[in-house]
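Asks: sharing a model that was predicted from the sequence below.
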Amino acid sequence: MQLSHNEDNNFSLSRFESMLKTNDVLFFDSNEFENIIHHYLEIGKINLAKKAVKLGLSQHPSSINLKLLKVEILVFEDKLDLADGLLAEVQDLEANNEEVYIQKAQIFSKRDEHQQAIKVLELALDVTDEAAEIYSMIGMEYLFLEDFENAKINFMNCLEADEEDYSALYNVMYCFDFLGQKEEAIEYLNMYLDKNPYCEVAWHQVGKQYFDLKDYKKALAAFDFAIISDEYFIGAYLEKGKVLEKLERYIEAIENYNVTLELDDPTSFAYLRIGKCFEKLGNDKLALSNFEKTVHEDPLLDKGWIAITDFYIKKKNFKKALYYINKAINIDEENVLYWKRYAKINNRLDLNREAERGYRKTLDLGNYELETWIRRCDILINLAEWETAVQNLLQANEFYPGIAEIEYRLSGLYFMLNNADLAYRHLEKGLKADAEYYIIIEELFPDIFKRKSVKQLIDSYQKAS
């Protein structure tokens, strides 16, 4: 009985692995070795691929293909000088082998010599029967150089050679997006669709371009065509759901998200969007149910925890909101979005110590919004921690110099610390920045505001303005 190609490969693999276990040396022809090596490279078993290359070359020392596979492994392991040396030997024997050019380009690319890699790959175009692969590689080299225009051209050439290379189509769209060429992208996709009218990937990309342009009706039509082309295309249902949300057609959006749950394993994104839709429809019970499914499906998705927390904040149920944001922080205590909400919720609950901790942690994590500095300062003022409040504002002043909200607060704090010179200096800075903001002194430091000298200084700027 004749073995099929796959059966033959499986037989060769079984013999090879059996040989490794028994230490017997069996003979394989060079094609068998190539298939064995390709198999191990595809599944990431590099050590077994190396053993196969070594044994293969011991049995077939003149095999060009086995030597090229050895070069490929050396390049993968960043042993570039060894790879270069072996490649030079192969090139002397078979100069027009396209794999020689490909591996040479890979070596240049690994050395960050991308222009050289491009030159070599352009030479490969003269000897290859697989132009699509070479154009794709050239495109990638241009991406490394951040030359998106030339990258785009080469990925287009790749698609000319192989219309079904969807990775090249995605790369073309990536270049269009980076260059901000939305209209040009749609024009290109329409040309592509003239030749490939049932390409679901192209329709999907058209929809995304129209979505970004906020032309939701055209986006919706494109996603419908994507679904007609492939009724199991989950990405199209998700994107269609997003468009329907924008059009406030929430029940239809839910239906599309539900299709994705039926076609494949549930995703946290689908549950989140369904929850948002039910929230818009005023169905709090189903909204919460889906938000809870979101965090159950993916506890690391911050948008899920934020959705639940914000839901309770809107309902002014701050204790529930605090419960959920604490759960979120226990999972990821480095998430600045969690700490911002933790601080605001505790602030609304008049838990000043906890609120101050939240704002401090937010700043420690690199969130330097003016509001964060200001809110922390006001809490520190309530806690009568004048010096810490001053240090907080001096740090804020480095990012937001000359801001009235900072200057008035610094003035009041320096008055509280009995440093009149700095207090008056910052009061004048505040008045120069915005004379109307003096109300900050009145609200936060009412006793200071009553001072005659302070009122006189404020009045002098009020009259001048």
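Replies: Noted; the coordinates are in hand. Just so it is clear, the model here is predicted, and its values are computed rather than measured.
Asks: contacts and neighbour counts: CA atoms only from here.
Replies: Fine.
Asks: any figure for the gap between the residue positioned nearest the centre of the chain and residue 359?
Replies: The chain has residue 301 as the residue nearest its centroid, 13.0 Å off, counting by C-alpha atoms, centre = their mean. According to C-alpha to C-alpha, to the nearest Å, residue 301 stands 22 Å off from residue 359.
Asks: here comes the other one, which I'd like you to weigh against the first:
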Amino acid sequence: MEEEFEFGFTEDPKFSVERYEEMIRNHDQYFFDAQAFENIIDYYIEKNDPAKALQVSEYARNQHPFATVFLVKQAQLLVVMNRPDEAFAALDKAAMLEASDADIYIIRGNLYESMERNAEALENYEKALDLAEETDEILLHMAYVHQNMGDYDTAITYLKLCLKQNMENQDALYELAFCYDVMDNQEESVQFYQQYIDNEPYSYAAWYNLGNAFTKLSLFEKAIDAYDYAILIKDSFASAYFNKGNALVNLEKYAEAIEVYRQTFEYEQPNADTYCAIGECYEKLEQMDEARSFYKKSVKMDAKLADAWFGIGVTLDFEERYFEALHFYKKALDLDIANADYWFAIADAEYKLGHLVEAEHAYEKVVELNPLDVDAWLDYSSIMYEQERLLDAIEVISEAIKNNPDAAELYYRMVAYLFAKGEYNEALNQLEMALAADPEKRYILFDYLPQLQENKVIIDIINRYTR
């Protein structure tokens, strides 16, 4: 006959686990009270062994058939193990035993949420709200569901309710920032975080999010102050250092930015993005060897970081090593084929190497991807002008003007091409439009055709606009 031992909750949880494992080894049958079983299940959950935890919950249910806690634990474990049907079944059994257990509706809500069955998820969370003592996590999940439905206004309402329940819910603070971001409503975001900080001045997450909101409003000085507070409260907050570095870059304070980026290494492993950002600062300071060395560290850590490959190309381009630069630009382009900046750099390098056909093709890609890039249109047309393809050059500038009707540079360039082609009347019409748009940029015309400075008709027209 099997001998039964009883182990109670007075036992040390570690002792309960040892006795449980001994029971399994001996194929024996010991009795544990409910608390001891809970401790054993939690031990295996912490050890990241859901299969063992599930096995314990089966034993627990056999010994305590009316304790809903083990059905709830089982459901949680089945969710983790991606067995939703069995999880639903366990929850249904739990609801029959104790319909007022909030966890039943929370887990069921989580399941429906993961299946994007939003109405059913919300229905379960609503039930849980009435039953649970602490509701901030439920409110947070209701916000997630509304985000999934694209209803960010309602999501914000629930996130604010969540924070009212628990001012320290970090997830809610970050989600709120995300919602304001999606709605492009940084002013309201700033207002919210400033009010929040009045009540919670030591919330590093609130200061950090305030910094991010100021950054998006291009108020970089204010952003830096906010990041400084976040760092003061939590000096190991690597993301705050990184974003402060970005704000300094926007203020063109590159040397200071490098120092701040380097501080992140004290609190987290160096990563490819930070190396790349430091490389970019050295590039702006025209310290190309340093820049290249950091870009190389970056691609060594993450070979898929296109910006770092591109950065290596920029440093070589600066040293007039165009052929080598092209190789790295193309590596960047392979990783991000629709990046207009990469195409522009390739076009420029090909041009400098005298590869006009390749340059023309690359400029064509630039203006296709970013038709608002006035410089690209000018360079693109310039290649044709140099080859005396005046009609093509005029056609390109016409297309450029259609996309950028307010860009005076394009009209001045059009005037130069029309004069070169001998279409004087149309050239004078375009000159009037150029001068109306921006008389200060008239030097563009003379850069291209210096002889026009002697042309009395042109000088008279210019004088009319510049007196």
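Replies: Done, it's in. All of these numbers come straight from a predicted model, not from anything done at the bench.
Asks: who touches the aligned partner of the residue nearest to the centre of structure 1 in structure 2 in this structure?
Replies: Aligned by TM-score structural alignment, residue 301 of structure 1 pairs with residue 305 of structure 2. The neighbourhood of residue 305 of structure 2, defined by C-alpha atoms under 8 Å, 6 or more residues apart in numbering, consists of 272, 298-299, 332, 335.
Asks: again, 10 Å this time
Replies: Neighbour list for residue 305 of structure 2: 272-273, 276, 295, 298-299, 331-332, 335-336 [criterion: C-alpha atoms under 10 Å, 6 or more residues apart in numbering].
Asks: how far is stretch 241-250 of structure 1 from where the chain is centred?
Replies: 24 Å (C-alpha atoms, centre = their mean, to the nearest Å).
Asks: and stretch 269-278 of structure 2, by the same measure?
Replies: Counting by C-alpha atoms, centre = their mean, stretch 269-278 of structure 2 comes out at 16 Å from the chain centroid.
Asks: which part of structure 1 matches it?
Replies: Stretch 269-278 of structure 2 corresponds to residues 265-274 in structure 1, going by TM-score structural alignment.
Asks: next, the buried residues of that stretch.
Replies: By 16 or more other C-alpha atoms under 10 Å, the buried positions in stretch 265-274 of structure 1 come out as 266, 268-274.
Asks: from residue 264 of structure 1, how far out is the residue nearest to the centre of structure 1?
Replies: From residue 301 of structure 1 to residue 264 of structure 1 the distance is 19 Å (C-alpha to C-alpha).
Asks: ok, residues contacting the helix or strand harbouring residue 331 of structure 2?
Replies: According to DSSP states H and E, residue 331 of structure 2 maps onto helix 322-335. Identification of contacts with helix 322-335 of structure 2 by C-alpha under 10 Å, 6+ apart yields 303-319, 336-337, 339-353.
Asks: now do stretch 30-42 of structure 1
Replies: 8-14, 16-17, 27-28, 44-57, 59-61, 63-66, 69-70, 72-73.
Asks: give me the three-state assignment for the equivalent of residue 106 of structure 2 over in structure 1.
Replies: In structure 1, the residue paired with residue 106 of structure 2 according to TM-score structural alignment is residue 102. Under DSSP: H, G, I helix; E, B strand; the rest coil, the three-state class of residue 102 of structure 1 is helix.
Asks: contacting residues around residue 102 of structure 1?
Replies: Applying C-alpha under 10 Å, 6+ apart, we find residue 102 of structure 1 in contact with 72, 117, 120-121, 123-124, 133-134, 137.
Asks: kindly report the same for residue 275 of structure 1.
Replies: Residue 275 of structure 1 neighbours (C-alpha under 10 Å, 6+ apart): 254, 269, 281, 283-294, 304, 307-308.
Asks: need the buried ones from those selected in ChimeraX.
Replies: ChimeraX command restricting the contacts of residue 275 of structure 1 to the buried ones, with burial defined by 16+ other C-alpha under 10 Å:
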select :254,269,286,287,288,289,290,291,292,293,294,304,307,308
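Asks: just the contacts of residue 275 of structure 1: which are in helices?
Replies: Counted as lying in helices by DSSP state H, out of these, are 254, 269, 284-294, 304, 307-308.
Asks: so which of those residues comes closest to residue 186 of structure 1?
Replies: Ranked by distance to residue 186 of structure 1 (C-alpha to C-alpha), those are led by residue 269 at 26.7 Å.
Asks: all helices of the stretch 1-150 of structure 1, in order?
Replies: All helices of the stretch 1-150 of structure 1, identified by DSSP state H, counting those that start in this stretch, fall at 5-22, 30-42, 46-59, 64-76, 80-93, 98-110, 114-124, 131-144, 148-161.
Asks: and the longest one, what does it pack onto?
Replies: Yep, that's helix 5-22 of structure 1 we're talking about. helix 30-42, helix 46-59 (3 or more C-alpha pairs under 10 Å, 6 or more residues apart in numbering; DSSP states H and E).
Asks: run the angle between the last one and helix 5-22 for me.
Replies: Computed by axes from the mean of the first three to the mean of the last three C-alpha atoms, to 10 degrees, the angle separating helix 46-59 of structure 1 from helix 5-22 equals 90 degrees.
Asks: repeat for the shortest one
Replies: Computed with the same axes, to 10 degrees, the direction of helix 30-42 of structure 1 lies at 80 degrees from that of helix 5-22.
Asks: residues of helix 30-42 of structure 1 that come out buried?
Replies: Buried-residue list, helix 30-42 of structure 1, by 16+ other C-alpha under 10 Å: 30, 32-37, 39-41.
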